[in-house]
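> Generate coordinates for the sequence data below:
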Amino acid sequence: MIARRKTAMPDKITMINLVWSAMVALMLTATVTLYQEKSSVGDIEYPQMTGRYQQFSYY
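This is a model prediction of the structure:
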């Protein structure tokens, strides 16, 4: 006959998947939270960088 596995103790793969999913959810939540705080600062003007390049001759 087929041996039955214990269902009370999850196996290693299930535990790894749960921990991995929790970490991804936590990182996503932290990223969204940090970007929301960053976008709320609207009254500070930052200088804009340009793509101009000047080449000087050193000879």
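> from here on, contacts and neighbour counts on C-alpha atoms
Fine.
> Helices of the protein, start to end?
Secondary structure of the chain (DSSP state H): helices at 12-39.
> I have a second one here; can you model it like the first so I can compare?
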Amino acid sequence: MIERRKSIVPDKITMINLVWTTMIAAMLTATVTLYQEQSQMSDFNYPQMTGRYNDLSYY
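Next up, the predicted model:
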């Protein structure tokens, strides 16, 4: 029977999953932090900027 040795270094799939999970957690934390800062800025009551889009035909 072939015996499989335990490796100290995690395999490639485990490392990819760990990096992916860390990136998602960091982005979620950054998003929540930015939205909390934005809600505190709404106390100043700045006027909302609006824009218009005109679809012009070139033919």
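> Show residues contacting stretch 6-24 of the first structure.
Residues from elsewhere that reach stretch 6-24 of the first structure (Cα atoms under 8 Å, 6 or more residues apart in numbering): none.
> Repeat that for stretch 29-46 of the second structure.
Contacts of stretch 29-46 of the second structure (Cα under 8 Å, 6+ apart): none.
> residues near Ile13 of the second structure, how many?
A total of 9 residues lie near Ile13 of the second structure under the criterion other Cα atoms under 10 Å.
> typed the wrong thing, it's Val19 of the second structure
By other Cα under 10 Å, 12 other residues sit near Val19 of the second structure.
> Please tell me how far the equivalent of it over in the first structure sits from Ser40 of the first structure.
Using TM-score structural alignment, the equivalent of Val19 of the second structure in the first structure is Val19. According to Cα to Cα, to the nearest Å, Val19 of the first structure stands 32 Å off from Ser40 of the first structure.
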